[in-house]
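# Predicted model follows, preceded by the sequence.
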Amino acid sequence: MLNIRAFRLLVKLLETSGSVYLKDLSEEFNVSTRMIKYDLEDVKGWLNTREIELFSQSNKGIWIDCSEEKRLAIIHTLPEIERNDVYLNQEARVGKMILYMLVNTDYITASTFSERLDVSRNTSLNDIKQIDELLQPWKIELERKHGTGYKLIGDELSLRLLFEHLIHADLTNNEIYKIMSGVTCRDLLIEGPMLFADILPLYKVVEKQMARLFASQPKHVLHESDVLRILFRMTISITRMNAGFTMKDYRIIKKADYPNLTVQLMEKVYEQMQYPLFEEEYRYITGDRDNALNQIDIVKVTKEIIQYVSDIQGIHYHKDPKLYNNLFAHLSLRFQKGEINFTEINPFTKELKKNYSVLFSTIRKACQIYLAPLKISVPDSFISLIVLHFIVSFEKKFNQKGKIRTLYVCSTGRGVARLIKNRVEREIYDIEIVKNCSIMEVDEICIQQKVDLIISVFPIETDLPLVIVDPLPSKRDIETIKRKVQELLRYKNFQFNNLLESTEETIGSQDTEFISQEIILKGFEINQEIQLAFTDEIGATKKQALMLHIFLMVHRFYFDKQYDNYSSSSNHSYDKEDIQKIKEILDVHDLQTHKAEIIAILHYLK
């Protein structure tokens, strides 16, 4: 078994094409060289069991000697290695503790946790203190009973959504492939997914029945995300029913009313488990219970998330209309599926959490504030997709001038300049050393290269920001440069925010793609708000016609045209409150239309 640091050392060595020095590893992991040596002994032992050698040489460094094919094979299985051959960190242990409580009826003691996780009782007690923080967004409480143990208390749907979230948080792309292969019988020899041990037998029951059903159905009868949702939710449903918990309604489903694949699958599985087929369990598995999502004000939620991130980050994201449009469209598509828990797996999640940790944490907090109260789970895979929208906005709108353009000044303009350039750019992402020169060339090159910052080995007179460093920059020098770069970036953002405020009104006239996107999204927003405001008055057959009319209305407005059918207003009388309600919705979206347009919309009401 490896500890977390030893595992990361293994990853570093596997992903490094050449050798790496002990001192560099010590600096990177912020521990002594002695600690690195201890961890390397564990890594060496782990590699030896796989007939791979770890070499070290004082003037060359440390490296792994194996074929490229074998190296890639191990890299491909790193998630499984981390899960099986690495001591669990606190976050992983806390997740396991919650899962134990979700599958059991009785209270669980700290001693039981320590036995199951192979840690001391004190470690378990420290881990338990962290559970409350993880449960908070789900509106679930950890009940403590002295001398008896711990138990989760909360709404059954919330508990099941947390259950599903923990499963998805631990899922890898490789395991998704295994799941789909098992269900479709694509590869009968492939080993199954590494799921939580307590639910694996029940999962296998569902998987086996689904595979049989798929064998008799045409290919692509279900989307991958639907397969994952049905598999996991059906497994969770049986697990919770085993523990004595249901969705609180015991009405038996009428199979004739639901002639679909899910009911057929449930019938087989529940019959095997000797459980009745409850309608509420069907609604949970299919997501029908999540229809409340259709009532969410997506416009409001989108604006709230963007405004929150803008305030915390100090960047005017709320001034970027394309970010709003793209994020609104993204959330609309997700919520219109009628699902509370999102099953997509984002392969960039870990990289985004590492490279954009502050932005990721800020967006996670925003989602917990504005989505979690609506009983919408926000797994990291879902958050990372939102993070990508903000990154695109920053790169295209708020970081248009690129990195901080830097001039490196040394005594001759040559010497160790290339070494300095490589080291500084490797350690500071937002910097670009555009030139190195001698003191005689500074003024001329600053003008030619439009330099933002000067790094110099000796004091010079200049009006530009200046950082003086040792001939071979020390760690302290690197930190000084980093602070100066961050300061300059903040100033650039302030300049660009002011520029954006003065030019944002003209953006639409310069970008036809943006105009068409604006029309579509504004039409969608208005249609959603009107249909919500008149839910009972709009017949099902007229909803699509109303949506088309509203889209054409928005299109007319953008091209300075108005609805010209005035004759309708004289033949009918309409409720003034209804007219005012529609007018207010249009006013919110800065859509000024005459009364005939509003009367035309009222035609679609019952």
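Alright, I've got the coordinates. Numbering: from 1, shown residues only.
# alpha carbons only for contacts and neighbour counts from here, please
Will do.
# Okay, buried residues for the longest helix seen in the chain please.
For the chain, the helix with the greatest residue count under DSSP state H is helix 475-503. By neighbour count on 16 or more other Cα atoms under 10 Å, the buried set for helix 475-503 is 477-478, 481-482, 484-485, 488-489, 492-494, 496-497, 500.
# tell me what it is packed against?
strand 404-409, strand 466-468 (3 or more Cα pairs under 8 Å, 6 or more residues apart in numbering; DSSP states H and E).
# Next up, the contacts around residue 144.
150, 151 (Cα atoms under 8 Å, 6 or more residues apart in numbering).
# ok, back up a step: quick one, which of the helices and strands packed on helix 475-503 is packed in tightest?
Comparing those by mean neighbour count (mean count of other Cα atoms under 10 Å), strand 404-409 comes out on top with a mean of 23.
# Against that first model, consider the following:
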Amino acid sequence: MNSRLMQILKELIASENALTSEYLANVVQVTSRTIRDDIKGLVYLLESNGAVISSIKGKGYQLQINDNQKFRSYLQQFIQDELDQEFVPDLPEERIKYLIKRLLLADAYLKLDDLSDEMHVSKSTIQNDLRQVKKILERYSIGMERRPNYGFKVKGSEVKLRFAISEYVFDRNERVANSSWNDQLSSLTQEKNLDVIWTIILEQIKENNITLSDIAINNLFIHIAIAYKRIKSGHHVSLYNKEQKEIMKQKEYQVAQEIVKKTEQVLEVSFPRVEIAYIAIHLLGTKLVSQTNISEQEIANVMEGEVYQLTISVLETIEKKMKLGIRHDRELIIGLGLHFKPAMNRYRYGMNVRNPMIDAIKSNYPLAFEAGIVAGMVLENHMGATIDENEIGYLALHIGAAMERRKLETGPKRCMIVCASGLGSAQLIKYKLQSKFGSKLEVIGTTEYYKLDQIAFDKTDFIVSSVPITKSLPVQVIEVNTILGDKDLENIESFVLNNGTSVFEYIKKELVFLRQSFTTKEEVLNFLVDQLLIKDLVDENYLDAVNEREAVAPTAFGNFVAIPHPITAQTDRTFLTICTLEKPIFWADRQVQFICLLNVKKNSSEDLQTMYDMLGKIVDNTALVQELVKSKTYNEFINVLIN
């Protein structure tokens, strides 16, 4: 089975719904006709291995597994075969990752002709892929050096090269199990040596009471393997003498010396003193301290002054810009403080951190990630260093946990029932609501229309009324029938579960642009912002604000979807500007065909998490996104959303 068939099979396995040939064609960059031929090949391969692919009219293809054991055995055998043979990249994303890996590990110049033969694609394809490679490497301050008759190679500081190697040579989404790391590291040294290195690290951190997270241990393990290969090639990390002397005073330097001493015996290579210092930075930069349940004032007393002030500055900035209500969360103050201390050590020595969860954090906690970006900007100003999205992802985890805690504290929605046909009817509505929503809704009372002015609106989230209410009230009114029907309950449920907002409130016909022919991210953003400028909905600097956010971390969330937006709210109301494309484009290192420019009202107390939740329901559904992308008119687009 070639990589294209495997990619199709992976998509079918991962989806609960049928997938159209158009969707699969976009994923693997071929025509729908090729997909239909590929499906025939897959049907033949799977028919004797416990699974079939059904073609569902109007919906697409769906995988059905009839014999779990037989199907799993087939996949396991295929995966083993793939490991045993040399991998040839086929998809654009695979080629880009392959090229990055080749460039980072190459000791000499690479030629286009050689790569073309090696990857079985044309030189022009390689050149196109290299443009994406160049953009990705620029994030690490790594350049591409070309030399006539020799080819090209990467150029950058040794520290930056190692960061890139740890990101791209080793799949950050790979499981942490030793066997997985051994598979990936086996090209650097023998598997038995890797086992010994792993054991040495665990023994030393245990003997010296150094607490590291699982991710930190893996980072250190990978670093030593990378350092071994680089030292053998004659490359070394550079540190200023003053910095090295400071590190040598730390306890962690002594532990690093012991790790290196034992490792040298296994690998039969001599680590320079500066390499020992670099390993010590790993230990310094990943310290963890047990959290304690103390007051905010006690936290200030025990936490280093610089760290505490940075933590408070971050939380106050987040509260000012995003109004999340988490400024005084004690667990968050402690968590961020404990994170900032080692982070400051890392950035003092120009060292980043790997985050294997970054894609999942961006997809599942988008609002927390945006708050993490705000925190990262404060940290940047304090440290005078660029904070990358790996660090932001870890900050987002702390912030996301605080947001979840606040949700638990806010309690159920509270409503008042207004009914003109007597107490009996009002009670009927009350008990129906309590039966439907349970602890999610508190009915605080019932009243008649003429007593509306006596309601305590500061303690009421919304009103359920069986009579029309024409006067303006400070809370939302949901008008229902005296005998609640399904539609009435749906309207109330929308408010209880989604804070009373509907995605359709934010989508206007004049701001939906379908089946556009743009070929770059820049073209899309320029067009969308121009449309907003024409309609006088944004200021002249709006595009700069959107690009500023993109520079921190690309807003492509997978599934062909990007949600660009400024870091802070810029507009007078909240609305979405939507664009779909005829063909996918590269948005950083992901393919995108559905773009939703998110515009948020300034100084608003709107629940942005609700907005992201609503968008999430749209963009997480592969079949839905593909239907939206195919829509040619606004009505067709909206009907797809409604259905």
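Looks like it came in fine. Here the structure is a predicted model, which means the values were calculated and not measured.
# follow-up on the earlier one: using JSON lines, lay out the buried residues of helix 475-503 of structure 1 together with distance to residue 406 of structure 1.
Shown next, in JSON lines, are the buried residues of helix 475-503 of structure 1 (distance: Cα to Cα, whole Å):
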{"residue": "477", "distance to residue 406 of structure 1": "15"}
{"residue": "478", "distance to residue 406 of structure 1": "14"}
{"residue": "481", "distance to residue 406 of structure 1": "10"}
{"residue": "482", "distance to residue 406 of structure 1": "12"}
{"residue": "484", "distance to residue 406 of structure 1": "11"}
{"residue": "485", "distance to residue 406 of structure 1": "10"}
{"residue": "488", "distance to residue 406 of structure 1": "11"}
{"residue": "489", "distance to residue 406 of structure 1": "13"}
{"residue": "492", "distance to residue 406 of structure 1": "15"}
{"residue": "493", "distance to residue 406 of structure 1": "18"}
{"residue": "494", "distance to residue 406 of structure 1": "20"}
{"residue": "496", "distance to residue 406 of structure 1": "20"}
{"residue": "497", "distance to residue 406 of structure 1": "23"}
{"residue": "500", "distance to residue 406 of structure 1": "25"}
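# Residue 390 of structure 1 - how many residues pack around it?
Residues near residue 390 of structure 1, counting by other Cα atoms under 10 Å, number 22.
# separation between it and residue 65 of structure 1?
Residue 390 of structure 1 sits 41 Å away from residue 65 of structure 1, going by Cα to Cα, to the nearest Å.
# again with residue 278 of structure 1
58 Å.
# who's more crowded, those two?
Legend: neighbour count by other Cα under 10 Å for residue 278 of structure 1 and residue 65, higher for residue 278 (19 against 13).
# so what corresponds to the more buried one in structure 2?
Under the alignment (TM-score structural alignment), residue 278 of structure 1 pairs with residue 272 in structure 2.
# Go ahead and name everything in contact with the helix of greatest length in structure 2.
In structure 2, assigned by DSSP H, the helix with the most residues is helix 389-410. Helix 389-410 of structure 2 is contacted by residues 324-326, 329, 331-332, 335-336, 352-355, 357-358, 361-362, 365, 368-373, 375-376, 552-553 when judged by Cα under 8 Å, 6+ apart.
# Quick one: buried ones out of the residues you listed?
Of the contacts of helix 389-410 of structure 2, these count as buried by 16+ other Cα under 10 Å: 324, 326, 329, 331-332, 335-336, 352-355, 358, 361-362, 365, 368-373, 375-376, 552-553.
# Report the contact partners of the spatially most central residue of structure 2.
With distances taken as Cα atoms, centre = their mean, residue 362 lies nearest the centre of structure 2, 2.0 Å away. The contact partners of residue 362 of structure 2, by Cα under 8 Å, 6+ apart, come to 369, 393, 557.
# hmm, 7 Å instead?
residue 369 (Cα atoms under 7 Å, 6 or more residues apart in numbering).
# Equivalent analysis for residue 22 of structure 2, please.
residue 32.
# I figured residue 183 of structure 1 hits residue 211, correct?
Yes: counting by Cα atoms under 7 Å, residue 183 of structure 1 touches residue 211, with 4.5 Å between them.
# Specify which residue of the two has the higher count of neighbours.
The neighbour count for residue 183 of structure 1 versus residue 211, taken as other Cα under 10 Å, is higher for residue 183 (22 against 19).
# Return the residue of structure 2 aligned against the more buried one.
Looks like residue 183 of structure 1 stays unaligned there (TM-score structural alignment).
# so where does residue 183 of structure 1 fall, helix or strand?
With elements taken from DSSP states H and E, the one containing residue 183 of structure 1 is helix 173-184.
# Return the angle between stretch directions for the next helix or strand after that helix and helix 173-184.
Using DSSP H and E, the helix or strand that directly follows helix 173-184 of structure 1 along the chain is helix 200-215. Calculated by axes from the mean of the first three to the mean of the last three Cα atoms, to 10 degrees, helix 200-215 of structure 1 forms an angle of 60 degrees with helix 173-184.
# Give me the distance between the very next helix or strand once past helix 200-215 of structure 1 and the centre of its chain.
Counting by DSSP H and E, the element after helix 200-215 of structure 1 in chain order, helix or strand, is helix 224-242. Its chain's C-alpha centre and that of helix 224-242 of structure 1 lie 22 Å apart, by Cα atoms, centre = their mean, to the nearest Å.
# Give me the contact list for helix 224-242 of structure 1.
103, 160, 164, 199, 202-203, 206-207, 246, 281, 285-286, 343-344.
# before we move on, back to that, just after the longest helix of structure 1, pick out the following helix or strand.
Heading C-terminal from helix 475-503 of structure 1 (DSSP H and E), you reach helix 507-510.
# Where in structure 2 does that following helix fall?
Going by TM-score structural alignment: helix 507-510 of structure 1 matches no residues.
# Can you list the neighbours in contact with that helix?
Contacts of helix 507-510 of structure 1 (Cα under 7 Å, 6+ apart): 514, 515.
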